[in-house]
Each structure stands twice: as structure tokens, then as C-alpha cells.
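A.B. asks: Task: produce atomic coordinates for the following.
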Amino acid sequence: MKLSHMLRYIPLFFLGMYALSAMAIEPFVVKDIRVEGIQRTEAGAVFNYLPVKVGDTMDDEKATQAIKALYGSGFFKDVRIEVENDVLIVLVQERAAIAQITFSGNKSFPSDKMKEGMKQIGLSEGLIFDKSMLDRAEQEIKRQYLSQGKYAATVKTVVSPLERNRVAIAFQIEEGAVSKIRSINIVGNQAFESKELLEQFKLTTPDWMTWWSKNDQYSKQKLTADLESLRSFYMNQGYLEFNVDSTQVSITPDKRDIYITVNITEGEKYTVTDVKVAGEMLLPEDEARKLISVQTGEYFNRQKVTESSKAIGDRLGNDGYAFANVNAVPEVDKDKHTVGFTFFIDPGRRVYVRRINITGNTRTRDEVLRREMRQLESAWYGADKINRSKQRLERLQFFSDVNVETPAVPGTADQVDLNLNVTEKSTGSIMFGAGLSSAEGVVLGVTVNQNNFLGTGNRVSAQINTGRVNTVYSLSYTDPYFTPDGISRGFDVYRRDVDTSYLGTGTYKTSSYGTGVKFGMPINERDSLSAGLTFDYTQVNLDATSPGQYLLYCSGQLNCENTSLALNLGWAHDTRDNVLFPNNGVLQRANIEIGLPGFDLEYYKAEYKHSWYKALSKNFTLMLNGEAGYGASYGSKDFPFFKNFYIGGVNSVRGFETSAIGPRQPNTTTGTTFATGGTKRLLGNAEIYFPIPGMKDAKQLRLSTFIDAGSVYAADQDISLSDLRFSTGLGVSWYSPFGPIKLVLAKALNPKKSADGLVDDRTQLLQFQLGSQF
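C.D. replies: As a prediction, the model looks like this:
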């Protein structure tokens, strides 16, 4: 009889490097396999890991492989193999399962978010308990608190056994106080005061804004970025050999205060002595030199060197050289403290775009994006065309993000693909406007817009204005690509009612109905023309207290009707880099509205607008805006008073009530006055936009400070700058998830009041517009 038949049990233990015990077995044919000790794990899972099946020959090597495989599954903390009468017996002891994970003491992070984080590193309810994963989770929690500046935070874990081979894990957290930076000391600076150098840092000691920015909380990443900003500052001032020798970050024993010391060596200032251009000169040397902003005789400036290399590379990119490389190689003379630069140009091979791939547009049709592309497939690569395409897509306001990549086509040296990935956002909005004045009370308005109707790029807009004085109902539809060449067509239908009786004055009521069609034609990338016709019917209702000029317009009657066919012509020039929050560029508009002869109204209104944007720095943008308007009648009747210009309010001269500036007429009934508007209009705005301190993203929310000036003038008045009204104040513009919100705190600087009450400007300190987006 074989030895294996004589042995009752042969235990094999998996120890160290999965070595078997000294006792070995002779090979035998497995008649059956039995698994013992499993509670949650299916027997079939064990059989899947075993390298032997019934009918196979079992030996020492396969026994070792079986133990390794079962341990490797992670389900078991102990594995033994026994043999009885040629039956292979696998005895296992399962690892405990996690039944519950709880957190206590965590105030900065919600428990549900922490559970999600634990799940990502393999620690979750229902999974097998692994001590190494628990240690990793504990370290990750500590790391998260350290990123918040809470260096005194402690994390303790308690593992409690439960019935049915389960455990409960409790994380007991003591967050502690936030550690603050108490001092940042720069050592070795001689050319600049420490105060000036610390202005280059985002990290700072506590001040009145750090509760919001958190910049008084230490972060290794922030310090690294600040040191690079310091290096750039010195490099841009000529200090070519500047170096950060060391940094020391120390924390007090109670882990509340942090002290940072930065040791630097400034070196000497270097002067640029020579600038050369070399390499493969595909550009004329004169043109290349014009792109170089580094000049001989001036101090070294790393930013100018970088910008010059980029400018030459971008210029070559416009001609198809997507992988052009421009290196500015310095020639340093340490004795004379001078440096010369040779810009070596390597244009590489000229490439073309094989395909344009668009992803991320789940609602917007592909054709809506492709028609905005200025870079074409199978055409030479053009960096300027790609940038312009990206700008046009961003200006659609259909997408919150537009990413462009140009990877090389594998296996080729002269082809790239243009990959566009967009992130869509809600393009429908409900805009609410509200105001409160002593004259008109609460004024409410709502405008519903869908700028990407059914993903076609067409615009649909409906407006309802429910003010007591002005009530407007309108519906418009615009197809921006009525023709493939980009000619747009739009239709408008409206009704406008004006009732000034709520002002407590004997004034007038009008009801206007109209419909129109308009066309737009692009001239080039920046300029466009527009033309349209609008048929309008307006009924004017007066009463005995109406002003004499209104009665005169209606020939002494209390009612009169007017029909008109208005021709609208316009021109626009737009170079803004962003429609919503521009930083650079110009917007010019000129429009003229003409009441065509043969109808009751024969008039014209001309308007011009010029807005100029200039980025003063990374965070500050200057906006200058000027507007002018002029209207007159060329027929037998006077200029229709209900076509007058008005000014004042949140979108013109802030700090004054809407339409409150300009000529006023007395109300003989109440003894007050009301604005009548005018046929001439002037408006000027100067505004500086900047982000909220500590706010990283200025694309959605920014502050501004402004000065406004403007007025309107009656037909019999000469334009006089002494009549301009001025205001100043602060504003907040926020493109929120609920739509655009504008909040203004303004002070009217020169409101006019006269003894006879004929000039009595009404002011508002707080004005706002808000929206809700769907």
C-alpha cells in the first residue's frame, strides 16, 4: 500500500514565501475535492482558484500552487490542505467582511463624502477587510486635513468584531485648529524690499481677506508656485543668476503657527548686448526681428525672451508649421554681466489637418460646431485659424468649456488631427428684472431665451414685461445660418403698452403692435451688416391732463393712430475675445431706424456705440464705452414723442432711476415732474473689472468700479456737457448657474433739484438684475 493511503492527515501550512512544511506527499490521483470553512464565499470560487481537478494527479508542486492561488484571492487569512483516502480536503478561514464604517468628529468633510473617498481606495461596506487598506485610509484622511492646514489633526481607527465573521470600523477624528502662517521671511535680498517681494506671493500672514482666500494656510504646492513667481520677478528685472538657495518651514509644538524662511541669492543684473536670428529662415529676417521684443542695451527680461520665442513659433504655426521650435540660446559673460541671445528657428515639417473630431456635444448638432470652424479638414494647419475657431465656439455661449488638441497622426510626420471636446451648458434662461421706486413702485420683467433651440443653434426669445408703466409681450426667432454663407434671418412679433397714469401724472397711454423681419450678413470675421423691416401700429390715448406737447402731436385730439414701416440698417465690428466677460477687443455698432414715407410716422433715429476693452494685467480689465443717439422728423408731423431716447438705470447711468435723466415736465395735478425723454442722447462709461480677492475663477464672477455720465436732450435743446449727470460706485457681475446676475451699489454725484420742480432727478442707491437658468 502506498504511503499516502496509510497517512490519515497530511497538514500543509503556507508560511513565509508560500513554502510547504517539511512533510511531503507522494503523488496520487484525486478522487474528490472537499472545501471546508467557507461561510460567504461560494465553493465554486474556490474550485476556480485550484490548479487541480478530480482525476488529476496531486503532488507537492500543485499543493504549493493551490495555497498560493487561494491566498492570492484575498478572501482567506488561513489555508490548509489535507488528504484522506485520495480525497483532497481544502480547509480555509475567511477574512472578515466590513459591515459598517462610521466617522466621528469630522466637521470639515461630510461623512458621505468621506465614505466615497474610502470606497475609491478599496475600503467600503460589504468588502473584505484588509488591514493595509485601513492604514492607507487613515493616512489619506490625515493628508486631506493637512491640505486644509490642520496639522494638529489626529485620526484613530477602532476595529470591532461582529457576529458572522464581520467587523465594524470607526474613524475617530480630532480636527484641531487650522495652522496659520505667522511669518514669511526672505533672507538675502538687497535690491528689493521684503515687502515688495512678498507681494509676489499668494501665501500670506492672516489679514482681513484670508478668511475667504485661505492664503494664510500653508501648502507645499502654493509655496512652490510662489517661489517660481519670485524667480520670475527677479528674472524679469535682469537678475539672470538669481537662485533660491533653500526654504525652511517650521511649525510650533502646538501645531498652530507656521514660520517660513526663504534664502535667496540675487546675483548681478545682466544687460542684453546682442540679439541674433539663426536656423532655417522661412520667415524674412526683418519680419522675425519685429516679433522679438528683446532689445539690446536693456536689462535681461525672461518674460520678453519667452514671449519672443512664442511669437515666432505662432507665426510659423499660421503657415502650417505646427511643430516649430524656437530656442533662445544665451551667451553669458559672467565677468561683464552681459548676455546675448541667438534665436534658433527650427520650423520642422509643414503639416496639414487630417480630420476634425468633435466630442462632448450631446445636444448640439455637429453641423452647428463645424460651421464655426475656420480650420478646414485636409487643409494646411493654421494656428490662427484654430484659435479663431475656438473663439467662435466660445462666443456661441453654448459651452462652458472648449478644449482643442492637435495630436500627430501615428505613422506620419506631416499630419495632425484636430480634436475638439466641448462641455455643454444650459442655453435656456429666464431673466428677471426688478426695481423699486417711489414713482412707479415695483417693476417686474421676465425674458425667456433659448439660444440653441433643439440643438440647431437657432435662437428663440419671448419677453414679458409687467411693469405698471411699461408692459411688453414679444416673440422672436432667429436662424443665424439661414444660408450656408452665414446670412441670418429673424422674425419678431410684439405688443407694447405704455401707461404713465400710475406715475400720478396726467400723461398718456400707447398700445403698439408690430411684426418684422431682419437679415444679417457677415462681411468678414469681425464685421457684419444688418437690415430689416418692421410694420408697426400704435394707438395713442390722452386725457385732459396730458401735456400740451402730446395733445399738439395728436392735433388736439385725445386719441390718434399711427402706422409706420420702419427700415432698420446696422453695422457691427466686434473683436472682443469673450462676449460675456471681455478682456480685450472692441465692439462698435451703428444703427439707423427710418420711418419710410407714405405712412403716418416719418422720422429717423441714428445710434452709435463704441466699447473698448483692455487687459491692464492678469486680473484687471479696463472698459471705456461711449454712446450717442439722434432723432428727428422729416415729415409734416413732429418727432413721435413715444420714440424718444431715455437714460438712467442699471444699464446706463447707474445710481439714477430707470429713464429718469433728462427733460422733465410738471404734473399740474400732483405738483411733481416726470421725464419725457429726448431726441438726443449721450452716454459714457469707464469701468475697471477685477476678480473678488481670493477668487481663482474670474470667468463667472467679478467686481467692478465705475464712473458713468450721460443725459438726453429735447428737440429744442442744444447739447450741453453741463447737463450731464454723473455717478460712481461698485458693481458685481455673476454668470451664476441660475443665469446672469448684476448688482450695483451706486451714488449719483450731481442730481439736479430746482425750486420750480422742473428738474428733480430721482436716484437709487441699489439696483440689480437677476436671472434664473433652466
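
A.B. asks: Please make it C-alpha for all contacts and neighbour counts, starting now.
C.D. replies: Fine.

A.B. asks: mind listing the strands for the stretch 51-200 of the chain?
C.D. replies: Using DSSP state E, counting those that start in this stretch, the strands of the stretch 51-200 of the chain run over residues 57-58, 76-84, 87-94, 97-104, 154-162, 166-174, 180-187.

A.B. asks: run this one through as well so I can compare:
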Amino acid sequence: MSSANPVRPSLIASLLAFCFAWLAPSAGAQQELDPPPEPLTVIDVRYTGSAGVSSEQLPTVVAELPNSPYSEHRVRTAVERLYDTGRYAQVRVFRQDAPDGVVLIIELTAKLRVRNVAFQGSDAVGDRELRRRARTVEGGEFADSLVERDRSALTDLYAEHGHFQAEVFAEITPEEQLRDVIFIIDEGEQAVVRAVRIQGAEAVPEDDIRGRLPIRTGDAYSARALDRALDELRDNYTQRGYLSMESFRPDVTHDPDANAVDITIPVAEGPRVHIGFTGHAKHDADSLSKAAALERVNDFALQAARDNLLDFLGRRGYLNASVDDPTQTKRGDDLVIGFHIQEGARYRIEEVRFESDEALSVEALRGQVRTRKRGRLGGVPLLGIFSDGGRFDPDLFEEDKRVLELHYRRLGYRQARVTGGPIIEDDGSRLAVVFQVTKGRRSDVSGIEIRGNDTVTTEALLSRVSLKPGDPRDRLRELAGERSIRELYAARGRPYSEVRTAYNAETGVLAYEVVEGPPVTIGRVLIEFENPDPKTRPYVVRRELLVDEGDPYNGLLLDRSRQRLFRLGFFSRVSMRTPGFDEGEETVDVNVALRERSAGSVNVRGGFSPSEGVRGTLELLQRNWNGTGRRLGSKMRLGTLGNRYEITFVEPWTFATPTRTTLRIFRDNLEEQDDTLTTGALINLSQSIFTHNRVSVQYRYQEFALAGGADGEKIEDKGIQSTLSAVGAAFLRDTRDDLFAPGKGWYNEVRFEVAGGPAGGKTRFTRVTTDARYFRRPVGDIVFASQLRLGVSSRRADLSPISSTERFRLGGSTTVRGYPERSLGVQDRFGAFRGDLLFQGNAEVRIPIKGVVGMAYFVDIGNLWIDYGDIVDDPPKVAVGGGLRVQTPIGPVRVDIGAPLSRLRDLDQNPKLWVALGNAF
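C.D. replies: Below you'll find the predicted structure:
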């Protein structure tokens, strides 16, 4: 046996040294021969394909490709951004090398859009159902595969309706990048049911079952009728006690020669189930069976039924009730499910007790929870149903515990825990609910620091934090501060900034640590209409946007821009996407996608009001006239007291600024204005200031004539001058959260108007009016609403009185509801009650009851006077009342009853009934 000699270590080391010495010069020489290549430059970008390209429609990263360094990442990003615009079905990029760099050839295949979709020959299936099933939609992307899929889906839809022999064809008409699609349908005859078989029915006669099904031999077949038959079949077996019955997928066989359907429904009946209860004395079997809600027989369903019974008994006050595990006993072919119940005594809550270390008073704690002890009527026979509490609700108790913990934590007790539960005391005769509070150590804020901020001052950031030194550490307010600081950075163009808090438990210092993100700017703002033939001009969209190319990125302004576009009223969908934002890019494009809806409308309204009787209104409105955003409308109102006709034109942007100009021309002969015929015009210019404010100036001119009267009678004989020319101004601030049913916020308006003098016209006066409204929710959804209106009209002593049409009126359904319409004030020589000084105050509590129904209580006060000295002799009139509110899609309908508390002349003191649409204020 021989072995190889081992290789000497010195020999291996020599060989390695030789290799390194030979390779080193070669590597150095290679470095000298091949310096690193310089980056390539994109010297040109060319576009090919079916899509025309405008430089304004290119995303920023694509527009910046020429003369930029070439990289695969930049090209991939450009392709993604082109897809993000929503204009292209396919984007392909080819690279072509050139002596000075590379040329990129971008092949764009435009998306084909569907202009019109129509269905011909459809009688058995409605147009709406056909459109729900088809995925080819008007304004959507066109694809042959999608049309083929829809053709197959529509064929299946007709089969569901019993038209098994229906055929669907698609006719496609191209026009440039648009396609018109017509689905031509040959429905054929609807199949009839030839036979219905129940396979597996043994305990229940098959003929009996078939007789109860809503689908029978000779009926027209449809899948919906079959589904109803299956539901009826299951209900039929359940009512007979076959809780374990199972029905399987029916077999539907269509005979094309006879155009008939044979239906076979397989069933597995299982045993008939009886539910029995023992041990119960205070509940009948029917109520227990309903509470158990046993619909199947298996271990899970039986345990759920037992839990349902315990919950049912517990909620009715039987807290010591017990339910044994259900038993199953065979009785012939039937199955008996037995529940043994021990109800025990019934308890009502006699005390709600708080066991804590007195961080808060018992009254303060009790105000946080909804669990209540039995009211005074709880122990009175028959009257106990009106008791305001007393039943222990475990779900409500758990909610109360969470509320208490949150309340303690907001007071700085971060480790607060609430336990407890119902306790039966005094030898089982008394129920108390105990909340056991362990508050833990309180955390206070001794100081607040801002760290890491460079571009925003510490003072500006501290102003966004509601917590102050000395406050308890409230996590909700702490997080609100984080959010507010992030919003401030986002508003200043740094939306990637991060904020987190750090609390030092030893020193009590709360630090807001800021990691400032890079500045982000808006790249291109690209506008895309989803409609194939949009009417709105692009500049109408751009002027509503609060951001422009090159501006700092501001998400809040983007949201407000989207809201402004929605408020225009002629877009059904507004989408704003910012591709690249989630990836952290520092230049972000804004893609605005819009779907137009019909801007024209015809509105017909009618109704009745106590002040105007029967009235009807016909209105024609175009919200987007000629695609410019201008509004043009006409309105005709016919009623018991006369008619009114008007034409309105609104220019939303005047002098290239967001100044709204409204021109209204009207003519009316409303008898409520002293049987006068009025012809006039009004022009109003208004502009928003910041978010909630609006200022306006106005000029109106009116001519008055008698609508009827004795021969020779003049308009001046009615206390009305023949012409009116007035200029005015107004300031409005509106912070209400809802225009029709506000729950919080303010509405403040001040108006000033001067008639006559330099403005011309025979009517002369100066008038100032104010209207202040305040809304808040003191508790839950209850709304407290209040209003204060003041007005003063004055004239020179040597001039004729103010025209009766321009004087204040008061009383009725929207002012002081205990008095008839326009009944307050001083009676003039024409028999009308008016005044030159106005005071009106309203307070109302609006309480929701259930769903759309609510109620309200109100107090109204007000009066009219001629001079200030009349106020003492004729103080304001007061009315109180209440009513119902019903919310409807067109606003709340209210029914109010107001009772006068102050006597008014010789009028009766009976309450007044008002039925009206909309809130009083």
C-alpha cells in the first residue's frame, strides 16, 4: 500500500506569490487602457404611434428627458408617468444610439374611448340591467376583448331570464379615437317550465311541496323565480321543523327543440326537530324559542342557541339565570332538543357605584356613563315601563368602561384601568353595578420643546400645539399637535416631513421631534376628461385650481380645488392623482380626471305656504353655458297671490378674477306687495375672501305700477314711489358645517343699502340690516340654533315716507311663530303692518328622535317700530312652541305650533300652526 507525498506549504506560497505579481501589472494596465465611460445624454426624444402629443400634456419627468443623463430608471419612471395620465393604452420606448448620446423613440398607442353604447331588440330585459351587466360603458376605454366578453355576458343574462336561445351581436362604428358600440339582440322566445321535481323528499309529500313553490309547470322560466322557489322550499321545511334540511344546487336542463326547462331540486331532509324547554316559569316557550334562534342542528348552532338564551334572560334582568347544555333525544324518527332553564330572581339596578381614589368626584364620573339605576317609577306596577333605567346591559357597561378609561387618560392618567361589573348584594335582594377605577400615576406636561426644525420657526410650531405647560398629558391633544405640525409643513411645501413626540417621565417635558422633508414642487398639471366629447373648456377647470405648476406642493389646496370643481355642478366625478408622491419624488405632477354630467335641468316645484297659498315654479337652468362655466336660467312662478318671471345670468369670473357677477331681470305682480306690478333689474358683484368670507356690491333698479285698481288711482296712492334706484354692499361670513341642516358654526351677514340721492329714483332711504346665527351641538346630535336680526331704515325728515315695499315685515312661520304672517309692527294708512326698526331673536333646540324624524322646541321674540321712542310703549312680542321635523332629500319638512305670550291688539291668543319646507333659519 502506498501513499502520495504531501505538498510542501512553501511551494504553495511561492505559486500564490507568483500569480499575484503577474496579475497586478495587468490590472493596472487595464485601468489605464479602459477609463470609466462617461454617462450618455439623451439628445432627442421622438414620438410615434396613434396618439398626437402636445408638450403641455407631457408629465414633468417626460418633458425633462431631452438633454438629461440617460438612465434605465429615468426611462421606466417616464413610462409609468405616461400611463398615469390615463391617455395611453400602450407605451413602448426604443433606444437609438447616436455619436453624441442616445435618441429615445417613444411609441404611444392612444386609448380608444367608447362614445355611445346602445342596445337594440331588448324587450324582456331593461336597459338599466343590460348596462349593469356590460363593462363597455360610455366614456370608458374600448377594447375588442371587452366587447366580446360583454356579448357573452349578455347572452348569459338572457339565459337567466329564460331566453336560452337569445343571440347577441356587436356592431362597432369607428371615428378617429372614438367608438360607437351597438349590441343587437335577438331575444328568442322565453322557455317554459315543463317539470319540477323534488329529489329526496320523503317525509313531506312532493306534491305538497310543489304546490307551495312560486314556480310551477307551464310558468315562464327565470333564474330569479327559481331562487325564490329555493327560499320558499327552505322556509317550508323550517316551518315543519326540519332544521337540518339541506337543499343542493338544482339541475336545470333546457330542451332546445321544445324550448322547455326541466328542474330537479335535490334535498336532504334530515330528522324533524322539536325544541323543548323545562324549568322556566316566567317566560313562555314561544318567546324562548324565538330568543334561541336555532336554525340548524350542529354543535356550534346548539352552543350559540344556549348563549342566546342566557343573553336574552340577562338583558331582561335575570342575571343569575342558567341554561344547561342542550340535550338531544330521539323520539321515533324525530329529534328533540331540550334546554333546561333556571331563571332565578329578576333584578333592577338599585345603585351605580364608583370605587376610585377620588381623582374625580362621583358626580363627574356618573356624568360620563350611560348605565343608570332604576328610576322612581321602576317599582310601581304598570308604571315601571316608563322607568328611565334599571336594566343591566353588558354591552353598555363595556362601553361605559372604555369611556371612563378614555376620560381618565385625557386627564393625564395614562395607566388608568376600569373593571367591575354587576354585584348582587343584601342576600340576593339588591343589584348594584360597580365601576372599579385604578387611575395610576398622573403625567403632567411641565414644558414643551420643538426639536429638529430649521425652515419653520419654533414659535410657529408651538402655536399649532394645544397642550400648554401645566396641562395633564392628553394623548389625543398630543396626537392632534403632531397632525397640525405635519399640516403646517405640508402647507409650506414639505409634505414628507415627519413628527413624533417623546415624553420624559422624570422631567415632564414633552418634545415634538421633527424630521423635515425636502421641498416638493408641483410639476405639470394635466387635465383629462373621461367623456369622449367634453363640453367644458380647460381654462374653466384651471381657474378653479388653487395650485399651479411650480408651486409648493400643498395637499390641503388640492382637496379644496377638488371641492371647488365639484361645486361647479357640472362634473359627476372629480379625481386628483399625484403620481410619484408615494415614491417620495420632489417634483410631483397633478393629474386631474373629470367626468362631465348634464349641465342643463328642468325643475318643476309646487307647494303651499300659509303666507302665499298655492304656488308652482318652473325653472330652466344651464349651469355650463357654451362650456364656459356661465349660468343662464329662467324661472316662472305662478301662485294664488300672483306671478313672477325672471331671467338670470351668472358670470363666475369677472375681470379675470374670481368675482361673481349676477344679472337678474324680473317682472312680477305679487299681490303680497300691495297689488303692484314691478319691473326691474339687479346686478351684483361678489367675491370670496379667504375660506368663509364673501363681500358684494349691488345695484338695483325697479319701476312700480298698479296691477289693478280704480280709474285714476296712482301708484303713489299706495304709499309707493314709482321708481327705485339703490346701491348697496354686504359682508357675509359663513362657517356652518351644513347649509340645509347645520349642526355647528356661525352665519353672520351685514347689509347696507342707499336709495335715491346720487343713485337717482324717487324712493329715498338708507337701510342697515344684520343677521347673526349660531349653531352648536351641546349633547350628542342635539342642535342648539339661535338667530338675531336687527334692522334700521331711515330717511330725511323733509322727504316722503319710505315706500311700503321697502319697509320691514315681521310675524309668521320664519320669524315670530306665535303670530300671523306680517302682523307685527304699526299699521299704516293702507292697512298693512310694517316698520322702520327691526328686532328679531330666535332660539331653537332640534332633537333627533329616530331616523329622519325629529322634534324641536323654540322661543321667538321680535317687533317692528317707527321710531326708537315707540320701543318702550310697544315692547317685543314673545312666542313659544314646538314641532316635528322630517328630513327629506329636498330639505327638512317642519310642522310647528307657536303660542303667543304677548297680546297683540285685538288678535286672538290661539296657537298658530305652520307647515313649511326648510328650517325657520
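
A.B. asks: tm score of chain vs chain?
C.D. replies: Once superposed, chain against chain, the TM-score is 0.60 (TM-score structural alignment, normalised by the length of the first structure); 583 aligned residues with a CA RMSD of 5.6 Å.

A.B. asks: so can I have TSV of the strands of the stretch 51-200 of the first structure showing mean neighbour count and distance to N325 of the first structure?
C.D. replies: Converted to TSV, the strands of the stretch 51-200 of the first structure look like this (neighbours: other CA atoms under 10 Å; distance: least, CA to CA, whole Å):
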stretch	mean neighbour count	distance to N325 of the first structure
strand 57-58	17	66
strand 76-84	18	58
strand 87-94	19	61
strand 97-104	18	54
strand 154-162	14	51
strand 166-174	18	53
strand 180-187	18	37
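
A.B. asks: and of those strands, who's closest to Y145 of the first structure?
C.D. replies: strand 154-162 (9.0 Å; CA to CA).

A.B. asks: tell me which strands and helices the closest one is in contact with?
C.D. replies: Packing contacts for strand 154-162 of the first structure, counted by 3 or more CA pairs under 8 Å, 6 or more residues apart in numbering; DSSP states H and E, involve helix 131-147, strand 166-174.

A.B. asks: Export these as CSV, with columns for distance to R80 of the first structure.
C.D. replies: Formatted as CSV, those follow (distance: least, CA to CA, whole Å):
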stretch, distance to R80 of the first structure
helix 131-147, 22
strand 166-174, 22
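
A.B. asks: Of these, which is nearest N651 of the first structure?
C.D. replies: N651 of the first structure sits nearest to helix 131-147 of all these, at 42.9 Å, using CA to CA.

A.B. asks: Run through the neighbouring helices and strands of the closest one.
C.D. replies: Using 3+ CA pairs under 8 Å, 6+ apart, the elements in contact with helix 131-147 of the first structure are strand 154-162.

A.B. asks: who's in contact with the strand it packs on?
C.D. replies: 138, 141-142, 167-176 (CA atoms under 8 Å, 6 or more residues apart in numbering).

A.B. asks: Of the helices and strands packed on strand 154-162 of the first structure, which is nearest I89 of the first structure?
C.D. replies: For these, proximity to I89 of the first structure was assessed by CA to CA; strand 166-174 is nearest, at 25.2 Å.

A.B. asks: Can you give the distance of that closest one from its chain's centre?
C.D. replies: Strand 166-174 of the first structure sits 40 Å away from the centroid of its parent chain (CA atoms, centre = their mean, to the nearest Å).

A.B. asks: Can you check what angle separates it from helix 131-147?
C.D. replies: On the basis of axes from the mean of the first three to the mean of the last three CA atoms, to 10 degrees, strand 166-174 of the first structure is oriented at 20 degrees to helix 131-147.

A.B. asks: before we move on, the earlier item: and the contacts of strand 154-162 of the first structure, which two are furthest apart?
C.D. replies: V167 and G176 (28.3 Å).

A.B. asks: and of the helices and strands packed on strand 154-162 of the first structure, who's closest to Y218 of the first structure?
C.D. replies: helix 131-147 (8.1 Å).

A.B. asks: what comes up buried for the closest one?
C.D. replies: By neighbour count on 16 or more other CA atoms under 10 Å, the buried set for helix 131-147 of the first structure is L134, A137, E138, I141, K142, Y145, L146.

A.B. asks: and what of stretch 749-757 of the second structure?
C.D. replies: For stretch 749-757 of the second structure, by 16+ other CA under 10 Å, it's E749, V750, R751, F752, E753, V754, A755, G756.

A.B. asks: Just give me the match in the first structure for the fifth one.
C.D. replies: Alignment of E753 of the second structure against the first structure is given by TM-score structural alignment, with I592 as its counterpart.

A.B. asks: ranges for the strands of the stretch 201-350 of the first structure?
C.D. replies: Using DSSP E, counting those that start in this stretch, strands in the stretch 201-350 of the first structure cover 243-251, 257-265, 271-279, 325-333, 338-346.

A.B. asks: Of those, which stretch is the most buried?
C.D. replies: Counting by mean count of other CA atoms under 10 Å, strand 338-346 has the highest mean neighbour count of these, with a mean of 20.

A.B. asks: in the next helix or strand after it, what's buried?
C.D. replies: Scanning forward in sequence from strand 338-346 of the first structure by DSSP states H and E, the next helix or strand is strand 352-359. Judged by neighbour count using 16+ other CA under 10 Å, the buried positions of strand 352-359 of the first structure are Y352, V353, R354, R355, I356.

A.B. asks: got the contact list for strand 352-359 of the first structure?
C.D. replies: 320, 366, 376-381, 414-422.

A.B. asks: Thanks a lot, see you next time.
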